[in-house]
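S.K.: sequence and predicted structure, then a few things I'm wondering about:
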Amino acid sequence: MNIVQRKKLWFSISCAIILLGAILAFTRNLNYGIDFTGGTLMEINVKKYVESSEIRSITDEIDSSATITHIGENRHVVQIRTTNDLDNEGRTKIFDKFKEKYNLTDEDLLRSEQFGPAIGREIRNKALISILIATIGMLIYISIRFELSYGISAIVALVHDVLVVLSIYSIFRIPINSPFVAAILTVVGYSINDTIVVFDRIRENIKITNKKDYANIANNSIKQTVSRSINTSLTTLIAIVALYVLGVESIKDFTLPLIVGILTGTYSSIFIASPVWVLLKEKGNI
């Protein structure tokens, strides 16, 4: 399969996903979670461990995106965070349902309050600055180790990965919370690995062939490294998917963007980075 020759197909797929995500983000906004929006916080002692799904049968009536966390030594205390800014009457109504279902008393409502966003503009700006600094650092490193065309191609693939993850979250209305920001920073560091492996093989093959048939060199390099890229990503995904399936909700909030980011990073290292490098080499002296 000539991957580079079909670059228009791969670029079209990525552009379609990013464009759809951007349109939906502008028309209905991203689904910011409670860390960005603020909301309501309640802590209720139900006196036994109760599955999150059972708790959600009550909270979904008010906010389907509410975050459920079990706290305390025996995990008998349920912490509920909702994006809806509930007044005292609304919070009392929720507790009354718990009170009736689990035979609780007024003393079992340990905490009930409204709270502001945990992630403000300053933290969001710092996250963006961190990504920008990491991107510039990678561009400099790759340009020194290889050459500028490799660096530009790698950054294009990196930006592609971040935009695709954001688009997936926009399309499926997945809440964006603080774990998402941490996961994106992790994806930025992780997704460059497969691309570097392919570029290293391209550099070796250029030395061997000493030809300027960039498309053929890139295609052969991809074929020689594709099994390594897939196997590496697959073993990582197995561990992360296990954490997602077996972990608590706070772990799922972190692992979900990692899963999407690793899949996207594997795709971009094969179908985006190398074709972009070929375009740069064929169009100019970069």
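M.R.: Arrived safely.
S.K.: CA only for contacts and neighbour counts going forward, please
M.R.: Will do.
S.K.: which helix is the longest one in this structure?
M.R.: If each helix of the chain is counted by residues according to DSSP state H, the longest one is helix 214-246.
S.K.: elements contacting it?
M.R.: The criterion is 3 or more CA pairs under 8 Å, 6 or more residues apart in numbering; DSSP states H and E, and the helices and strands that helix 214-246 contacts are helix 192-209, helix 249-271, helix 273-283.
S.K.: that one vs helix 273-283, what angle?
M.R.: Comparing the axes of helix 214-246 and helix 273-283 via axes from the mean of the first three to the mean of the last three CA atoms, to 10 degrees yields an angle of 160 degrees.
S.K.: structure two is appended below for comparative analysis:
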Amino acid sequence: MNYKNRYDFVKNRNLFFGASLLVTIIGIVILLISGLHYGVDFKAGTSLDVALGKTTDRAQVEKVFGDAGLNPVILTMGGNNDRFSARYDEVLTEEQVKQVITAFTGTYGDQVSHEVNTVSPDMANEMKNKAILAVAVASIAVSLYVTIRFEWRFALSAIVTILYDAFFVIAIFSIFRLEVDLPFVAAVLTTIGYSINDKIVILDRIRENLRFAKLKSEGDLAELVHTSIWQTMSRSINTVVTVIIAAVCLYLFGSESIKLFALAKLIGLVSGVYSSICLATPLWYLLKRATLRSGKVAPAKANS
């Protein structure tokens, strides 16, 4: 099939490189200035989940908190406005929790039920460190696998862009001050796994085509990469659309506790397919072009 009339990602690579670099710089600046908005899992404090047993409104809930004298930092309504989640930056004592629950029981009756989650400062730091370690180990393990499986140009292209995908999710959450918790870490790890899978599909097709190609010029190399991208395009799009549908359903119909997980997963999925097509393959092209210019075109590494 002739792909010459289709959009040329290799030719327009500088546009994607520039846009991605801009997002990266903005993300780094925001992270340095504001950091991440840590949730109760990574920040000492108390989270109070209350089921009221009847429909209410936010103003009424805020009034009861005011009467109790313990206004939360974050208040999220859920369900049909019959439950809510309240977040405190300090660790509440048993007496303070009882004070809040008593206030709501007096307003809404004995059907009020609650769940309290408290994270101490030591526990918050430990969970934060373990989360960072989990992301680092996953990234290193994937990088080692790709390095062993492919030649170094393929490996370097894949490694740089999966790190970009993970950072992109983190940067978006930092820019928009979205809460970072343990489900967020799971979403970042999922992003790394999906991203490397999508990149291997495209890079492996390039490797297959490279084994039978006769490269005499940079134009031949660009055409090979362009053809390989479009040969795998339908697979990449179909795969990401299928997973996005599931993630959108989680976001729209899931509970409040998994909405940010679904959102992080959505961001990671979109970034993964974008970087695979627009960043990883053009980056490999630049690395391979340097070899072509030196007159040392090596054959593709066979499957191990």
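M.R.: Now that the structure is in, tell me what you want to look at. Bear in mind the structure is a predicted one, so any value in this text is a computation, not a measurement.
S.K.: what's the TM-score here?
M.R.: Between these two chains, after superposing, the TM-score reads 0.82 (TM-score structural alignment, normalised by the length of structure 1); 277 aligned residues with a CA RMSD of 3.4 Å.
S.K.: what span of structure 2 lines up against the longest helix of structure 1?
M.R.: Helix 214-246 of structure 1 falls opposite residues 221-253 of structure 2 when the two are matched by TM-score structural alignment.
S.K.: check the mean deviation of the matching stretch from structure 1.
M.R.: Its match in structure 1 and stretch 221-253 of structure 2 itself, once the structures are fitted together, sit a mean 1.1 Å apart by mean CA distance after the TM-score superposition for structure 1.
S.K.: for the longest helix of structure 1, buried residues please.
M.R.: Going by neighbour count (16 or more other CA atoms under 10 Å), the buried part of helix 214-246 of structure 1 is 214-222, 225-226, 229-230, 233, 237, 240-241, 243-244.
S.K.: what is the neighbour count of the spatially closest residue to residue 78 of structure 1 that is not a sequence neighbour?
M.R.: Across the structure, with CA to CA, 6 or more residues apart in numbering as the measure, the residue nearest residue 78 of structure 1 apart from its sequence neighbours is residue 70 (4.8 Å). By the measure other CA atoms under 10 Å, the count of residues near residue 70 of structure 1 is 21.
S.K.: deepest of the helices and strands packed on helix 214-246 of structure 1, which one?
M.R.: Across these, the average number of neighbours (mean count of other CA atoms under 10 Å) peaks for helix 249-271, which reaches a mean of 22.
S.K.: now what about that helix, what contacts it?
M.R.: Among residues not part of helix 249-271 of structure 1, those counted as contacts by CA atoms under 8 Å, 6 or more residues apart in numbering are 3-4, 7, 10, 67-69, 157-158, 160-162, 164-165, 177, 179-180, 182-184, 186-187, 190-192, 194-195, 198, 222, 226, 229-230, 233, 237, 240-241, 243-245.
S.K.: the residue mapped onto residue 195 of structure 2 from structure 1: what's it in contact with?
M.R.: Alignment note: residue 195 of structure 2 maps to residue 191 in structure 1; criterion TM-score structural alignment. Neighbour list for residue 191 of structure 1: 158, 161, 261, 262, 265, 266, 269 [criterion: CA under 8 Å, 6+ apart].
S.K.: so what corresponds to the third one in structure 2?
M.R.: If I follow you right, that is residue 261 of structure 1. Residue 261 of structure 1 maps onto residue 268 of structure 2 when the alignment is built from TM-score structural alignment.
S.K.: and for the first one?
M.R.: Under the alignment (TM-score structural alignment), residue 158 of structure 1 pairs with residue 162 of structure 2.
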